[in-house]
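In: here is a sequence with its predicted model. Questions after.
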Amino acid sequence: MSDKPATQHLFADALARVQAICATLAAEGGWPAGIDFSRIVVEPPRDASHGDMATNAAMVLAKDAKIKPRDLADMIAEKLRADDLIAAVEVAGPGFINLTLKPQVWVDELRTMLREGAAYGKSAVGAGAKVNVEYVSANPTGPMHVGHCRGAVFGDALCGLLDFAGYDVTREYYINDAGAQVDVLARSAYLRYLEALGEIIGEIPEGLYPGDYLVPVGQALAAEYGDKLKAMAEAAWLPIARAKAIAMMMDMIKGDLAALNIKHDVFFSERSLIETGNNKVTETIDFLRAKGDIYEGRLPPPKGKPVEDYEDRIQTLFRATAYGDDVDRPLIKSDGAYTYFASDIAYHKNKVDRGFLDMIDVFGADHGGYIKRMQAAVKGVSDGKAALDVKVVQLVRLLRAGEQVRMSKRSGDFVTLREVVDEVGSDAVRFMMLFRKNDAVLDFDLAKVLEQSKDNPVFYVQYGHARGHSIFKNAREVVPDLPEDDTARAAYLGDAPVDRLTDPSEFDLLKRLALYPRIIEAAAVAHEPHRIAFYLYDLASEFHALWTKGRDLPYLRFIITNDAEITRARLAMVQGVVSVLASGLAVLGVHAPTEMR
């Protein structure tokens, strides 16, 4: 596989070979035309003792080929045995095919890693497709809390992953600046305005936002307007206070996000849908009505627990059931105002109009019931051409040495994102927020993420990268002309005699490294950045284990003082580790330090 193009990784190459064999068998055996070979996969076997790769080719093609899976597996295996890169082929169970590759394949792949450097693992699987990822979208009513933090990190890492896998990614934030909550914000800010003018406001009334983060908004209003707002009716001052409060809250939110190295390409205002002269919500409803997707009707009473937006009356409904939802959905409330859902349909139609047929929305744990209706809406406004994937991010339990942390000095009733980042750093926050699948509750222990141990994944992975650089530093006694620069060092080690890597533990590490491009593609297609975090931890663990083994078995040390050639070969392997760890951490938005402090 040394002659494969740089963009095609080992598993993709093996898949292409299996598909070519199946196409040959189809031609020789007169299989029906149009058999779908895309169902074939080549992946690592669950049990490493079964070989290096496994394929389901015989299992998925047997029915179409009208051949028993086991018989078809034997036919495929026979042709695979003729491949000069494959050492052994075994048919297992009902028709799975296990492959063991020749050792040369793994050292050739290491050469590919050194040649491609930071580009190793980059994929063209996205083929430049436009994808819109909407994440965070916290209401602009205060600082971001630790719950928002997880969605922010997940969304941003997903964008980094998709970008690395060849998609054209737009990072978007939807500002909910048109609902009742921003009027509550305005009234809360007005109270702080009165306070800035010297009035005693006492305890913040129930229903308003009590946090002292609104004090600067009141002060800014007082500085700009003096006491003029006091003379106005609420209908006059409320839009002024609202605009100022939203602008300052969004500046605060952007600052919070910047502390996590998160930047969005687009900040989209919900209010812009209804305040542009041509009301986009009305326009969208008219568009759907013309298609027959809107009607006047009465909804049946909800089964089980009460539904928040249910009203027993004739009302304007979106025919969501025509697009896979459980029930049709109301668009206009009894007071004539649009439902949140109506605005959300218009917003997603706007995305479709901007050319996004591939959309991902990151929802908080409390929005799970909203998924089906939004997917139905996207199908409705795009005539089924667009797809919406919704990723639900579960709750974060914030702990300190096992004890739950509940209160914040700044906000009064929740812990802010900024407080957490200031305490443990953005790297720890980002990595640990990804070291669990997004739909599982996450325990984040502020004490544990500062430990320097294997039990702290972010430390262990970053330490793997730093350890590699420490090895390079120490190796200059044996290889004095080893470059310090990463790119130059990879080029220098490109002709290292890597054929001298023969120990099984070295091959285990090479095989783990070679998995990286496949992990990138699989994680990108599944929209699951946690897979990268898991992989990096496994890679770092294997690297640390090999280093430790060298302490007990001196012949396995990375630096052999009287053998510059084996040292260079092992440095090439260490360069592969350093390069892949740096690449994976960069995808997740985490730094790769060259030394640990």
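Out: Yes, it's here.
In: use CA for all of it now, contacts and neighbours both
Out: Will do.
In: where along the stretch 251-400 of the chain do the helices fall?
Out: 280-290, 340-353, 371-381 (DSSP state H, counting those that start in this stretch).
In: quick one: the longest one to helix 280-290, angle?
Out: Between helix 340-353 and helix 280-290, the angle formed by their directions is 80 degrees, by axes from the mean of the first three to the mean of the last three C-alpha atoms, to 10 degrees.
In: just the buried positions in helix 340-353, please.
Out: 340-352 (16 or more other C-alpha atoms under 10 Å).
In: adding distance to Gly464, write those out as TSV.
Out: Converted to TSV, the buried residues of helix 340-353 look like this (distance: C-alpha to C-alpha, whole Å):
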residue	distance to Gly464
Tyr340	48
Phe341	47
Ala342	50
Ser343	48
Asp344	45
Ile345	47
Ala346	48
Tyr347	44
His348	43
Lys349	46
Asn350	45
Lys351	42
Val352	43
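In: nearest to Leu317 among those?
Out: Ala342 (9.8 Å; C-alpha to C-alpha).
In: here's the one I want to compare it with:
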Amino acid sequence: MNVFADFNERIRKVVEGLELKTVTGAPLDLGRVSVEPPRDASHGDLATNAAMVLAKAVGQNPRALAETIAAALEADPDVAETAVAGPGFVNLRLKDAYWQAYLVRLVHLGPDFGRSRMGRGAKVNVEYVSANPTGPMHVGHCRGAVVGDTLANLLAFTGHDVTKEYLINDAGAQIDVLARSVLLRYREALGEDIGEIPAGLYPGDYLVPLGKQLAADYGDGLLKMPDEVAMAILKDRSIDAMMAMIREDLALLNVHHEVFFSERSLHADNAKAIRAAVAELTLAGHIYKGKLPPPKGEKPDDWEDREQTLFRSTAVGDDIDRPLVKSDGQFTYFAADVAYLKDKVRRGFEHTVFVLGADHGGYVKRMEALARAVGGNSLKLTVLLCQLVKLYRNGEPVRMSKRSGDFVTLREVVEEVGRDPIRFMMLYRKNDAPLDFDFAKVTEQSKDNPVFYVQYASARCHSVFRQAREQLGDVAADRAALTADAALLTEESEIALIRKLAEYPRLIESAAQSLEPHRLAFYLYDLASAFHAQWNRGTENPDLRFVKVTDRQLTHARLGLVQAVLDVITSGLGLIGAEAPSEMR
């Protein structure tokens, strides 16, 4: 059902039939031949670069070769006309009958239209959000959550075996800070006046219920325990409570991970997993004892000119070798990364994707280098960085600070504007571009609000079917009946709408291949715009209305077109994680 892949294969066969000879005698390389939509729709339905990428190899002028290819393509029964443009593009216009038949197949596929086997079952791990378990999710976490979740949905839809994963950062110093913060709230619940929360601790009121629960469970017992024992309990209870809160927050956004991986598990049993991973890298020749040069610029006060255990990451693409052991003998955070990536390799993943905040830019090269060392050519690693979301209310910036407790939670945003506007709008810019999110604009019912415009197209599709039932009584009861008279769809605007629908499979595959889920949101807006335009044509010209009471067969054919639009919008919104409503209120 991918028109572009279909004609790419047809064009290759045409070129092979021309029996072109390369000037060197080498086999003709057709790997760079592509078929895409023309930049200007008036030029045709498809465009190929075949002549331009093959001309040098066969020693011909690109335009002359294009003329030869174009003439051969005219024999294709689905091609209405060909034309050569520019330096040697071949533009194709397909017959209406091709598009009418395409619509029939589309409607019969229904929800499976656009689904692909491109991934061939490759195991992919997509890790996203992974916020420190120190409090509720805030809107700053939202973008990575949506990008990661939608990307995972796209990869699964294109035939990959996908695991959605959340790394619980429960082994760092922030957990000690969290436990100390909860201890204060526990003492407060016991009646102690704790005064102002000391600097460096988490002051948020979200810790108050946990303090009260601990007081109910232990009385003043925690204060009588040795500090080490009490802190162990506080850490465990705090992490459990924060992760329960985080899961609830993510569920509000329709984000559900399949694996929650605890970083603490890597440090268990005297850091057995980390030691094993470092030992494997040592045996492979990636670890050595040495000194690092001081950082460029001003030398930090805590820099030590000493011999360290280092990962030879510069040998696999990094800018600097990375320390694995601190001066106190403890493993560095990066050492845990080594073990974590090793664990993913052991679980059989061929591609691991990390969706991180923009402040993790320095993380990219070291992880790519680590992947080369750990997985060789068998592991692909990609890091996607999400730029900050700037939050506005009626044009005025809303500020947030997690440590001060003065922040806007994800829950607050969902409750105010709804899940669907958040999920759609977080994709309405590429992940590495800054994004402005205004509470007022994302709830505005106008063409300027993309999510409303797309969902309104879904509601309009449903309203067309309701109108048809009201005016005609019985209408086509199944998909086969809806498309029985597809040949009656001859208006150029109707064919153009089918062409736009036909872009969906290619869009899905390209978005999955490039790891760019924002493409889906852009496409859905364009499709909705095309559908609304066709609706408006019917308003101006009764002969173009979807429901024509004087012509039941034509109405059925047009209802088939509406069903196709509804199927694609429902499918696309589903991948984004939003609803395709049957009506808008």
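Out: Cool, the structure landed. Just so it is clear, the structure is predicted and the values come from calculations on it, not from any experiment.
In: TM-score for this pair?
Out: Remark: TM-score between the superposed chains equals 0.96 [TM-score structural alignment, normalised by the length of structure 2]; 585 aligned residues with a C-alpha RMSD of 2.1 Å.
In: quick revisit: which one of the helices of the stretch 251-400 of structure 1 lies nearest to Ala233 of structure 1?
Out: helix 340-353 (27.6 Å).
In: which residues in structure 2 does the closest one align to?
Out: Aligned by TM-score structural alignment, helix 340-353 of structure 1 falls on residues 333-346 of structure 2.
In: swap in stretch 48-62 of structure 1?
Out: Alignment note (TM-score structural alignment): stretch 48-62 of structure 1 is matched to residues 41-55 of structure 2.
In: next: stretch 530-550 of structure 1.
Out: The aligned range for stretch 530-550 of structure 1 in structure 2 is 518-538, by TM-score structural alignment.
In: pull the residues that contact the matching stretch.
Out: With contacts defined as C-alpha atoms under 8 Å, 6 or more residues apart in numbering, stretch 518-538 of structure 2 is touched by 147, 424, 427-431, 450-451, 453-454, 457, 493-494, 497, 500-501, 504, 507-508, 511, 544-546, 565, 569, 572, 576.
In: burial of His9 of structure 1, as a residue count?
Out: 23 (other C-alpha atoms under 10 Å).
In: can you find the partner of it in structure 2?
Out: By TM-score structural alignment, His9 of structure 1 lines up with Asn2 in structure 2.
In: my guess is its match contacts Pro505. True?
Out: Yes - using C-alpha atoms under 8 Å, Asn2 of structure 2 is in contact with Pro505, at 5.5 Å.
In: joint contacts of these two?
Out: Gly114.
In: and Ser583 of structure 1, how many neighbours?
Out: For Ser583 of structure 1, using other C-alpha under 10 Å, the count is 24.
In: which non-adjacent residue is nearest it?
Out: Closest residue to Ser583 of structure 1 in three dimensions, ignoring its sequence neighbours and counting by C-alpha to C-alpha, 6 or more residues apart in numbering: Ala118, at 6.3 Å.
In: just Asn562 of structure 1 next, same as before
Out: Counting by C-alpha to C-alpha, 6+ apart, the residue nearest Asn562 of structure 1 is Val478, at 7.8 Å.
In: measure the one you found to Ile559 of structure 1 for me?
Out: According to C-alpha to C-alpha, to the nearest Å, Val478 of structure 1 and Ile559 of structure 1 sit 8 Å apart.
In: and what of Gly30 of structure 1?
Out: 58 Å.
In: of those two, who's got more company?
Out: Ile559 (26 against 10).
In: the more buried one belongs to a strand, doesn't it?
Out: No - Ile559 of structure 1 is assigned coil when assessed by DSSP: H, G, I helix; E, B strand; the rest coil, not a strand.
In: trace it over to structure 2, please.
Out: Under the alignment (TM-score structural alignment), Ile559 of structure 1 maps onto Val547.
In: and the residue nearest to its match when sequence neighbours are not counted, what helix or strand is that in?
Out: Counting by C-alpha to C-alpha, 6+ apart, Val547 of structure 2 lies nearest to Thr555, which is 5.1 Å off, once chain neighbours are set aside. Assigned by DSSP states H and E, Thr555 of structure 2 belongs to helix 552-576.
In: hmm, Asp325 of structure 1 is touching Lys372, no?
Out: Yes - here Asp325 of structure 1 reaches Lys372: they are 5.3 Å apart, a contact under C-alpha under 8 Å.
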